[in-house]
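Predicted coordinates and the sequence they were generated for:
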Amino acid sequence: MADFETDYLIIGAGAVGLAFADTLLDEDPDCHITIVDKHARPGGHWNDAYPFVALHQPSSTYGVNSMELCPDRVDQHGHNAGMYPLAKHAEILAYYSKLMSERMIPSGRVAYHPLTEYRGKNEAQHSIKGILSGEERSVTVRRKLVDGTYFKTSVPSTHKPDFEIAEGTRFTIPGDLPGLWKDTGNLPDHYIVMGGGKTAMDTAVWLLEAGVSPEKIGWVRPRDSWMFNRKLLQPAYHRIEGLIEFQVALVEAAAASETGDAMFEELGRRGTMLRIDEDVIPKMFHFAVISEAEIAMLRTIKTVYRQGRVTKIEPGKMHFAQQSVDVPENTLFIDCTASAVPFEARGTVAKFFDGDTITLQLVQAPFVPYSAALGAFLEANFDADDEKNALCPPAPLTDTTDTYPYAVMANLMSTAILSNNEKTNAFNAKSRLHPTGPAIARMMAEGDPRLAALGKIGPKIQSNMPGVIKLGMAAKAIHEGV
């Protein structure tokens, strides 16, 4: 006999699992949900993130459907000035704690088990185990297991460096930087940021804003990255013009290009995409969003190492596969090499709905919470797995300029599928997590004159779609290694 029963057992109390649970509470008022997570509080990988991390995109479409994340206002200072707010680390954790304590648990329909790991299924029962207590309990799941851990997010504090660190080397992770004030008599003379992704960019910006001179910062950047220009990705109701410009630029650049690199070059010319070094052609694209002000700051760092990946660090020296370079003796190396999402897992695509298991994945890249919430809506409002899966084919998790056109094509096809279904179209119109749905519904209700410009997007996409598909299919072949 099981220790307890539930309708849905959700693995993970992070952005994915909580977005699913939140929508399921509203869409299926009779179900009971049990959530297990290894962390001590809700928020998933945000618990492990560095304290100065913030969302890349405006907070208006992050979190869960039932609760706003940040006030609807414009930032007045800093590198996000003139744009809508980016929730910070502490705000995100407080948000998820409030969601759990004020909505989920008080509903009487959610059981939350922190510091608990899912152990698997044995015949008809599932097993969970308390990490600190060691107590193992069995669970009867009346309906489905929901896996919210597909993305397996990696952050510096949980990542193991894949290079050698010699004894006596000053080495740290981004999360420890704010504590440097505790030992002001032993501050480093120089800093080297290791990694080319958004974590490295956040870290470099933090150092610069903390007063470190650009001359005292080195940056190991084996690959450069393209990034979305944040000014075009503001909340739809307030800045619909930017989103129109962004979408039109994507389809026109894709349709006019023979390769992903050519597409990015055109998007860079238009200002839709940004890069740090104008003399370097980036090959990496991880859906990061950045402001022009941050780019200007990052360009002040002139010491950039492009010798490839680091193999070993030691006092006064840094080693690469084919070369070693001298660095200042009292250098603090900062490891930013963790990949937030393990793109190497992109080939492991499961069915979203598969019998008694739901594997939460991307439906539209990179909208992770929206995709999870849509999954809950489909679960509650459609019956057959085949029908549900047809509405949410998993979006590809691409990571290079060569493969990104595949994601563009897949997103456009997903939008068409969901728009052509009466139920999912209605869901998008009310989902806070959808980038445009509620804004367009509000504009229609108000008779907003901006709808005239919005109405031109459909024909523009349709006329460019053959070119988008041609480039997207070529990118798909690269992505799948065909």
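Noted; the coordinates are in hand. Given the structure is predicted, the values throughout are model-derived calculations rather than measurements.

going forward, measure contacts between C-alpha atoms and count neighbours the same way
Noted.

sec struct for residue 311, please.
Three-state assignment for residue 311 (DSSP: H, G, I helix; E, B strand; the rest coil): strand.

Identify the residues contacting the nearest residue to it once chain neighbours are set aside.
Nearest residue to residue 311, sequence neighbours excluded (CA to CA, 6 or more residues apart in numbering): residue 163, at 4.6 Å. Listed by CA atoms under 8 Å, 6 or more residues apart in numbering, the contact partners of residue 163 are 310-313.

Might you quantify the distance of stretch 395-402 from its chain's geometric centre?
13 Å (CA atoms, centre = their mean, to the nearest Å).

I meant to write stretch 357-370 there.
11 Å.

Neighbours of residue 383, how many?
10 (other CA atoms under 10 Å).

Run a quick neighbour tally on residue 322.
Residue 322: 10 neighbours (other CA under 10 Å).

Comparison target below:
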Amino acid sequence: MARTLEADYLVVGAGAMGMAFTDALIDHADVRVVMVDRRHGVGGHWLEAYPFVRLHQSSAFYGVASTLMGGGRLQQHGPETGLQERATVSEIRTYYDKVLTERMLEPGRVEFRPNCEYVGDGTVVSHISGERSVVPPGCRVVDARYLAPDIPEETPPPFEVGEGVRVLPVNDLARLTEAPSQYVVVGSGKTATDACIWLLGRGVDPDAICWVRPRDPWMLNRAVVQPDPAVFLGMAADTMAAAATAASLDDLFLRLEEAGIMLRIDRTVTPTMAKTPTLATWELEHLRSIEHVVRRGHIRSVRPGKIELEDGVVEIAADALVVHCAASGLKYPPLVPIWGPSAITLQPVRAGFPCFGAAITGYVEATRADDAEKNRLCPPSPYGNSLTDWATMNVLGTRNTMSFGAEADIKSWADTVALNPARIPPGHDGGAALDEALGRLQAHLRPGLARLAELGGVPD
């Protein structure tokens, strides 16, 4: 007979979004939560991430609302001196373990069941013991896996691999014991840029790297995405000012590049990808040193000495090591109402910043009774992929920010939460820079948002 779990909520997935939702929920409602995950601990994909990964954004923007990740410190050394600290993978894992044990388990508000799978109908099955457990009727299911990323360590290469070819996930770079004469890095996103930066930092000659980049990416300048209200709101104001007068999406991104907001690796190529992770200018300089860039579509197969792509064949070294960075780190399933009849499906609420979106979803769930009202306050926003997707993400995310920001209690709470990039902390003394940024944002927000919606084809 299946054991019945004592639970008001069953949170399926203990990654970043599941943890952020649970943390905010138990902080504002007297409820019992059971959290399950197929992995052995909390932290989601960070438990399997490549060893040299670190957050692309400031640590303060990541984690849960109750507990600041890191110390909110500025970097004192290195090429990012003056920017906010960014956690390493080991720091992220330690952080989530601490939040679980000290914030959730010790007060007895949360029961965590690792190595378990939710199989539907309120039933949880252990991968280890085979034990089946059920939640009681009325328990709300929270789907924190809807946007769970794929990572190279757990995802086969999306191309055929011929006999005798060395193809390794990016995780295995740090375990190499013998250098090849050539590295072939496959992927256009953050993982591929991390791999290239890591190789260059270990003394690999740029000419020994072949970068297969099916699409060129736009990336955000990390210096303007900082947990400083004057800096972040100034960036938002510049974005809306650029959007208000942009002739097209390509023109908008070029204007944002001119304003120091967007970066591209090759200024002779107009990017078509806009997932927009942050990148530092020092990283950009290193990436530009790699001249062997292959832009012939996606790889179909890798054979000894050659790569077959959608648009031709490229020769590689006989002993080349192909570095697989091509998993789908961001997912783009259809947007669904967060509060649905069978589950609460976690999705971003403002543009990007998924941890804040999950936290505000937990707060709204704890403080509102009607699901229709919750969905009105917090409809979902997608991730960016194409330039049009990026425009949609920002239009919907900005509209959402205006919606929940009009609620006095939500705004008051959100201004205390470091995850919120647009917060103005209580007691903040403002200053001329913040006043100037707020004035520009107020002037440009509505015309910029209207034009951005027009460019992205987003209905009113």
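Structure's in. What do you need? Note that the structure is predicted; figures quoted are calculated from it, not measured.

Give me the TM-score for these two chains.
Scored against TM-score structural alignment, normalised by the length of the second structure, the superposed chains reach a TM-score of 0.96; 458 aligned residues with a CA RMSD of 1.7 Å.

Mind telling me what the residue nearest to residue 311 of the first structure corresponds to in the second structure?
With TM-score structural alignment as the matching criterion, the partner of residue 163 of the first structure in the second structure is residue 159.

following the longest strand along the first structure, which helix or strand shows up next?
The residue-count maximum for a strand in the first structure (DSSP state E) belongs to strand 136-147. Sequence order places strand 164-165 as the next helix or strand after strand 136-147 of the first structure, per DSSP states H and E.

Redo the contacts of residue 163 of the first structure as CSV? Include distance to residue 155 of the first structure.
Converted to CSV, the contacts of residue 163 of the first structure look like this (distance: CA to CA, whole Å):
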residue, distance to residue 155 of the first structure
310, 18
311, 20
312, 20
313, 20
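
Which one of the residues you listed sits in the busiest neighbourhood?
Top of these by neighbour count (other CA under 10 Å): residue 310, with 24 neighbours.

mind checking the SS state of the residue mapped onto residue 402 of the second structure from the first structure?
Aligned by TM-score structural alignment, residue 402 of the second structure pairs with residue 416 of the first structure. The three-state assignment at residue 416 of the first structure reads helix, by three-state DSSP.

count of residues packed around residue 416 of the first structure?
Residue 416 of the first structure: 13 neighbours (other CA under 10 Å).

Likewise for residue 478 of the first structure?
14.

how far away is the closest residue to it other than its chain neighbours from residue 410 of the first structure?
Setting aside the residues directly before and after it, residue 478 of the first structure is nearest to residue 403 in space (CA to CA, 6+ apart), at 6.4 Å. Computed with CA to CA, to the nearest Å, the distance linking residue 403 of the first structure and residue 410 of the first structure is 11 Å.

what secondary structure does residue 183 of the first structure sit in?
Assignment for residue 183 of the first structure (three-state DSSP): helix.

which residues sit in contact with residue 138 of the second structure?
residue 8.

What lines up with residue 140 of the first structure in the second structure?
Match for residue 140 of the first structure (TM-score structural alignment): residue 136.

Please apply the same query to residue 325 of the first structure.
By TM-score structural alignment, residue 325 of the first structure lines up with residue 314.

And residue 263 of the first structure, by the same measure?
Residue 263 of the first structure maps onto residue 252 in the second structure, by TM-score structural alignment.

for its match, helix, strand, or coil?
Quick answer, by three-state DSSP: residue 252 of the second structure is helix.

surely it meets residue 243?
Yes - using CA atoms under 8 Å, residue 252 of the second structure is in contact with residue 243, at 5.9 Å.

who's more crowded, these two?
Comparing residue 252 of the second structure with residue 243 by other CA under 10 Å, the one with more neighbours is residue 243, at 28 against 22.

measure the closest residue to that one other than its chain neighbours to residue 352 of the second structure for me?
Spatially, and ignoring its direct neighbours in sequence, residue 243 of the second structure is nearest to residue 448 (4.9 Å; CA to CA, 6+ apart). For residue 448 of the second structure, the distance to residue 352 of the second structure equals 18 Å [CA to CA].

mean deviation of stretch 354-364 of the second structure from the first structure?
After superposition onto the first structure, stretch 354-364 of the second structure sits on average 0.6 Å from its aligned residues (mean CA distance after the TM-score superposition for the first structure).

which bit of the first structure covers that stretch?
Residues 368-378 of the first structure are the counterpart of stretch 354-364 of the second structure, counting by TM-score structural alignment.
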